[in-house]
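Participant: Give me a model of this one.
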Amino acid sequence: MGLPWFALFEAWAVAKLIRSPTFNRGVQKVYRKINRIPDTEARNGQGRTGPSSFDHFRDELKDQFRELTWQKRPPRQ
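Facilitator: Here you go, the predicted model:
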């Protein structure tokens, strides 16, 4: 009697797993490794290229700190 419920749950779980982006990325990586296909994604975090938002934030802080410390320095003689 309990078998139809288990089959229904199994079908739901498999459908949920197949629709998962994380599962699909994992399958693609394994497929590429087995078939020796080079990666098409950039290595800089999920396909992004160039500097991240944190890099821009850090550069801005450095610039502001430089300006702040420059104003406090005594003039050269």
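
Participant: CA atoms for contacts and neighbours, from now on please.
Facilitator: Will do.

Participant: Quick check: closest non-adjacent residue to Gly50.
Facilitator: Nearest residue to Gly50, sequence neighbours excluded (C-alpha to C-alpha, 6 or more residues apart in numbering): Asn44, at 7.8 Å.

Participant: Does that neighbour fall in a helix, a strand, or a coil region?
Facilitator: coil (DSSP: H, G, I helix; E, B strand; the rest coil).

Participant: one more to put side by side:
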Amino acid sequence: MWFAAFEAWAVQKLVRSPLFNQAIHKVYRKVNGLPPIEPQNGGGRTGPSALDHFKDEVKDQLKVMFWQQKPKK
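Facilitator: Model (predicted):
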């Protein structure tokens, strides 16, 4: 009885440990051939971020809004 309670407590502590989770993520990325998550590698991203897409879209919309000819009345 006590051993089962201790085992459950130990497993819970291990699963919630940041170091354990980092190790699991590292192994997962290595097994699946994904780039490591590091700042010099863009945090593991392989392309532009959603923020980059958003900035480009806003720039394009502002160009159209300010550079188009206004309709004659």
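
Participant: Let me see the TM-score of these two.
Facilitator: Scored against TM-score structural alignment, normalised by the length of structure 2, the superposed chains reach a TM-score of 0.51; 58 aligned residues with a C-alpha RMSD of 3.5 Å.

Participant: still on that earlier bit, check the gap between the residue nearest to Gly50 of structure 1 and Leu61 of structure 1 for me.
Facilitator: The gap separating Asn44 of structure 1 from Leu61 of structure 1 is 22 Å, by C-alpha to C-alpha, to the nearest Å.

Participant: before we move on, what about Asn24 of structure 1?
Facilitator: 39 Å.

Participant: for structure 2, what's the longest helix?
Facilitator: Using DSSP state H, we find that the single longest helix of structure 2 is helix 50-67.

Participant: Tell me the residues of structure 1 aligned with it.
Facilitator: Aligned by TM-score structural alignment, helix 50-67 of structure 2 falls on residues 53-70 of structure 1.

Participant: quick one: that stretch to chain centroid distance?
Facilitator: Mean C-alpha position of stretch 53-70 of structure 1 versus that of the full chain (C-alpha atoms, centre = their mean, to the nearest Å) differs by 25 Å.

Participant: mean deviation of that stretch from structure 2?
Facilitator: Once fitted to structure 2, stretch 53-70 of structure 1 is off its aligned match by 0.8 Å on average (mean C-alpha distance after the TM-score superposition for structure 1).

Participant: Show residues contacting that stretch.
Facilitator: In this structure, no residues lie in contact with stretch 53-70 of structure 1 by C-alpha atoms under 8 Å, 6 or more residues apart in numbering.
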